[in-house]
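Trainee: this one's structure only:
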């Protein structure tokens, strides 16, 4: 499994978004962007993280750095999650893990003594050349979106 490191090229992706469009690394080339990988729609930590990014969505937009959430949930579930919580960040569906696995965030996890495979909560700031500027592995949600915004602003010169 790959591990994301600063300076390396971010993996190629083309994923469906909750608004019916498709988002790819190719169309984002030339500007920085943020991808936050999260385990599952409508769980407490994932909801809090998505709400935090939503609360800062206008500030990310003003700095010219779009933000995208990625999980293995299907589009239908993303749409319900978005509508239920009024989310304003695009959610990309990766049920086949075509980005999740190359990004190295599909990992063995453990809960209540059971071991399973799932998404390791991770955020990545990618520069305009498609290279990884910063990685936040094993994210703790509280204050995280603000930290990512601060770093995104520095990168974008905003």
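Mentor: All right, it came through fine. As the structure is a computational prediction, the values presented were derived from the model and not from experiment.

Trainee: going forward, measure contacts between C-alpha atoms and count neighbours the same way
Mentor: Noted.

Trainee: so how far is residue 113 from the residue nearest to the spatial centre of the chain?
Mentor: By CA atoms, centre = their mean, the chain has its centre lying nearest to residue 36, at 1.8 Å. From residue 36 across to residue 113, the span is 27 Å (CA to CA, to the nearest Å).

Trainee: ok, then the element right after the helix or strand encompassing the residue nearest to the centre of the chain?
Mentor: Using DSSP states H and E, the element containing residue 36 is strand 33-37. Moving toward the C-terminus from strand 33-37, the next helix or strand (DSSP H and E) is helix 44-55.

Trainee: list the contacts of residue 135.
Mentor: 4, 5, 6, 122, 123, 124, 125 (CA atoms under 8 Å, 6 or more residues apart in numbering).

Trainee: A strand includes the third one, no?
Mentor: No - counting by DSSP: H, G, I helix; E, B strand; the rest coil, residue 6 falls outside a strand, being coil.

Trainee: so what's it up against?
Mentor: 131, 132, 133, 134, 135.

Trainee: alright, now check it against this:
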């Protein structure tokens, strides 16, 4: 079931890079939650770098940012270290967050169908309700557009 505007931030738990549980509904609000397919791939690297570059601006606007994929915490640690990422990354190995946000589904590449994470971003306001969702994200300029939406809250 997709996450629709007005819905509240689901109380799902993901795993931080250090292996500790992180309950998404306990994140500081407003919150930006973005889902990406895989660590250290070209589009995902660019997206994480873009959010990291703007991390201070998100913080100045009072927003927390979390990037989520199904990669294990150890992969996130290597990915963050390799690219000097400052954005918080979390693992959804059991798929509960992907299911709660409706981002797990059939994808196609080069005529082949497979299951995977849809690149999507969700902005939750100070009241914990979804203000805006970006689906099927194109990476170029995306982090800046999300920042502008946060600043407009």
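Mentor: Thanks, I have it. Remember, it's a predicted structure, so these values are computed and weren't measured experimentally.

Trainee: give the aligned equivalent of residue 112 of structure 2 in structure 1.
Mentor: If you follow residue 112 of structure 2 across to structure 1 using TM-score structural alignment, you land on residue 114.

Trainee: give me the neighbour count for that match.
Mentor: Burial measure for residue 114 of structure 1: 7 neighbouring residues, criterion other CA atoms under 10 Å.

Trainee: okay, now the closest residue to residue 118 of structure 2 other than its chain neighbours: neighbour count?
Mentor: Sequence neighbours aside, residue 103 is the residue nearest to residue 118 of structure 2 in space, at 5.1 Å (criterion: CA to CA, 6 or more residues apart in numbering). When neighbours are counted by other CA under 10 Å, residue 103 of structure 2 registers 24.

Trainee: counterpart of residue 103 of structure 2 in structure 1?
Mentor: Checking with TM-score structural alignment, residue 103 of structure 2 has residue 105 as its match.

Trainee: just residue 146 of structure 2 next, same as before
Mentor: Per TM-score structural alignment, residue 146 of structure 2 is aligned with residue 148.

Trainee: ok and the helix or strand that match falls within relative to strand 33-37, angle-wise?
Mentor: Using DSSP H and E, residue 148 of structure 1 falls within helix 144-156. Counting by axes from the mean of the first three to the mean of the last three CA atoms, to 10 degrees, helix 144-156 of structure 1 lies at 150 degrees to strand 33-37.

Trainee: how many other residues sit next to residue 152 of structure 1?
Mentor: By the measure other CA under 10 Å, the count of residues near residue 152 of structure 1 is 25.

Trainee: compared with structure 2, how much does the strand holding residue 36 of structure 1 deviate?
Mentor: Strand 33-37 of structure 1, aligned to structure 2 and superposed, deviates on average by 0.4 Å (mean CA distance after the TM-score superposition for structure 1).

Trainee: translate residue 41 of structure 2 into the numbering of structure 1.
Mentor: Aligned counterpart of residue 41 of structure 2 in structure 1: residue 43 (TM-score structural alignment).

Trainee: ok, now how distant is its match from residue 56 of structure 1?
Mentor: 20 Å.

Trainee: who has more neighbours, the two?
Mentor: residue 56 (17 against 12).

Trainee: tell me the counterpart of the more buried one in structure 2.
Mentor: In structure 2, residue 56 of structure 1 lands on residue 54 (TM-score structural alignment).

Trainee: before we move on, what about residue 67 of structure 1?
Mentor: When structure 2 is aligned by TM-score structural alignment, residue 67 of structure 1 is paired with residue 65.

Trainee: isn't that match up against residue 29?
Mentor: No - here residue 65 of structure 2 does not reach residue 29: they are 9.6 Å apart, not a contact under CA atoms under 8 Å.

Trainee: who has more neighbours, the two?
Mentor: For residue 65 of structure 2 versus residue 29, the count of surrounding residues by other CA under 10 Å is larger for residue 65: 23 against 19.

Trainee: for the closest residue to that one other than its chain neighbours, list the residues it contacts.
Mentor: Residue nearest to residue 65 of structure 2 in three dimensions, not counting chain neighbours: residue 32, with 4.7 Å by CA to CA, 6+ apart. Residues near residue 32 of structure 2 by CA under 8 Å, 6+ apart: 63, 64, 65, 66, 121, 122, 123, 124.
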